[in-house]
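> sequence isn't available, so here's the structure alone:
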């Protein structure tokens, strides 16, 4: 059975919801799935002042070496001025040994994100994640147009061909919509399907 890791960072819980939806889709396709988060690196004073979510439902990953145990890794990070968050970047920056040994070569990779606004850098943030995964030798699976939620402009929604996404509004009040969560489930299922074809 293909093993899929959904690895994310979330300051306010939006990407935690997206991670659960991705995991749901991957499990529906028949994969074994773990949902883990990267460690918080912001100082406690910043976490408190910015009212970051601290009551997380998913455990922190044990370290970068754990990545080698998965056939597919789906990475989620909010945008930070057009790039992945420093928390996620810091985690991957510690994985030079895995890169040197080629431990992730040929595995499946994917990305998902959240922004406050419609034009807040979703696609470039996804590319910042995808670029990292490509450097580790991973094969990328996006959110293809087989998902009908990518079409239409009658409601505000996330979703790009490069990965699932959601919008939070500037105060974080908007939660992922069913279109956003549907895209996450679809992408999770597609990643799992590809992993199963390649790894059983």
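It's in. Only a predicted model underlies this, so the values are computations on that prediction, with no experimental measurement involved.

> please count neighbours and contacts with C-alpha atoms only from this point.
Fine.

> in what helix or strand does residue 19 lie?
helix 14-28 (DSSP states H and E).

> okay, buried residues for that helix please.
14-16, 18-28 (16 or more other C-alpha atoms under 10 Å).

> which pair of these spans the longest distance?
Maximum pairwise distance among those (C-alpha to C-alpha): 21.7 Å, between 14 and 28.

> which other residues reach the helix holding residue 19?
With contacts defined as C-alpha atoms under 8 Å, 6 or more residues apart in numbering, helix 14-28 is touched by 4, 6-10, 32-35, 76-78, 113-114, 165-166, 168, 175-176, 180-182, 184-193.

> ok, 7 Å please
With C-alpha atoms under 7 Å, 6 or more residues apart in numbering as the test, helix 14-28 has contacts from 6, 10, 33, 35, 76, 114, 175-176, 181, 184-189, 191-192.

> now do the buried residues in the lengthiest helix in the chain.
In terms of residue count, the longest helix belonging to the chain (DSSP state H) is helix 178-199. Using 16+ other C-alpha under 10 Å as the test for burial, helix 178-199 gives 179-196.

> that one vs helix 14-28, what angle?
Helix 178-199 and helix 14-28 are oriented at 50 degrees to each other (axes from the mean of the first three to the mean of the last three C-alpha atoms, to 10 degrees).

> presented hereafter is structure B, for comparison with structure A:
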């Protein structure tokens, strides 16, 4: 037996049972499957813990036919009225169902409108902006402030940014510098500072405000 062992080549002794090679194979048969399992778990869980931003380039032609919703932060829309004067519509966030849909849901919106006597600002919590008609349908309170101090407060109204007109077809209450008003519907010309009420129209004059003006 001793002579047979001596007659083995170094390669045969290295591959013999109980040799270092045999022990290495036994260890790897346990370690490798465990390492593969850990790596697979890491690859699966890594996207869930990733906090970095991902940059990518979209093909405009493909975006136009996409059906997924598009959400934007700090969105800005620009346009012009019927007289060529600019307006800017800012929103804290904007949600558009698809690029083929002209309606955009806005939150924390503010419209800067250029008037004859200077810029005016219109604010609302939320609304829907139609990019084709340049109209904003506002849900909830609406605050309008002009450069000369004119103020109009109302709610649930539609603002036409092209014509500078505000329309509310449901029961409305509001306030102008002269006092408070209410009615079943309202049409306001923001440029001319006029408000027309229809249906159960009421206007309560504030003498102090009227005298100051």
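Thanks, I have the structure now. Computed from a predicted model, the values in this text were never measured in an experiment.

> TM between them?
Overall, the chain-to-chain superposition scores 0.24 on the TM-score scale (TM-score structural alignment, normalised by the length of structure 1); 82 aligned residues with a C-alpha RMSD of 5.6 Å.

> what's the longest helix of structure 1 packed up against?
On a contact count with 3 or more C-alpha pairs under 7 Å, 6 or more residues apart in numbering; DSSP states H and E, helix 178-199 of structure 1 meets helix 14-28, strand 164-167.

> please repeat the previous calculation with a cut-off of 8 Å.
Contacts defined by 3 or more C-alpha pairs under 8 Å, 6 or more residues apart in numbering; DSSP states H and E place helix 178-199 of structure 1 against helix 14-28, strand 72-78, strand 108-115, strand 164-167.

> could I get the buried residues of helix 14-28 of structure 1 as a markdown table with distance to residue 88 of structure 1?
Below are the buried residues of helix 14-28 of structure 1 laid out as a markdown table (distance: C-alpha to C-alpha, whole Å):
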| residue | distance to residue 88 of structure 1 |
| --- | --- |
| 14 | 15 |
| 15 | 13 |
| 16 | 14 |
| 18 | 16 |
| 19 | 14 |
| 20 | 18 |
| 21 | 20 |
| 22 | 18 |
| 23 | 19 |
| 24 | 22 |
| 25 | 23 |
| 26 | 22 |
| 27 | 24 |
| 28 | 27 |
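
> okay, strands next: where are they in structure 2?
Remark: strands assigned in structure 2 by DSSP state E are 70-80, 86-96, 103-115, 118-130, 135-145, 151-155, 158-160, 165-168, 172-176, 179-183, 185-189, 194-198, 202-205.

> before we move on, back to that, run the angle between the next helix or strand after the helix holding residue 19 of structure 1 and helix 178-199 for me.
Going down the chain from helix 14-28 of structure 1, the next helix or strand is strand 32-37, by DSSP H and E. Computed with the same axes, to 10 degrees, the direction of strand 32-37 of structure 1 lies at 130 degrees from that of helix 178-199.

> now the angle from the longest helix of structure 1 to strand 108-115?
On the basis of the same axes, to 10 degrees, helix 178-199 of structure 1 is oriented at 170 degrees to strand 108-115.

> got the angle between helix 178-199 of structure 1 and strand 72-78?
150 degrees.

> circling back: quick one: which of the buried residues of helix 14-28 of structure 1 is nearest residue 139 of structure 1?
Using C-alpha to C-alpha, the buried residues of helix 14-28 of structure 1 come closest to residue 139 of structure 1 at residue 26, 16.7 Å.

> and the closest one, how far is that from residue 122 of structure 1?
As judged by C-alpha to C-alpha, to the nearest Å, residue 26 of structure 1 and residue 122 of structure 1 stand 22 Å apart.

> same check on residue 48 of structure 1?
According to C-alpha to C-alpha, residue 48 of structure 1 and residue 122 of structure 1 sit 26 Å apart.

> with residue 18 of structure 1 instead?
14 Å.

> neighbour count winner among residue 48 and residue 122 of structure 1?
Shown here are residue 48 of structure 1 and residue 122; by other C-alpha atoms under 10 Å, residue 122 has more neighbours (32 against 12).

> can you pull the contacts of residue 133 of structure 1?
Counting by C-alpha under 8 Å, 6+ apart, residue 133 of structure 1 touches 109-110, 139-140.

> can you check residue 92 of structure 2 too?
Counting by C-alpha under 8 Å, 6+ apart, residue 92 of structure 2 has contacts 73-75, 106-109.

> and with 6 Å instead?
Going by C-alpha atoms under 6 Å, 6 or more residues apart in numbering, residue 92 of structure 2 touches 73-74, 107-108.

> and those residues, which is closest to residue 21 of structure 2?
Residue 21 of structure 2 lies nearest to residue 73 out of those, by C-alpha to C-alpha, at 60.6 Å.

> leaving out sequence neighbours, find the closest residue to the closest one.
Once flanking residues are discounted, residue 73 of structure 2 sits nearest to residue 93: 4.4 Å by C-alpha to C-alpha, 6 or more residues apart in numbering.
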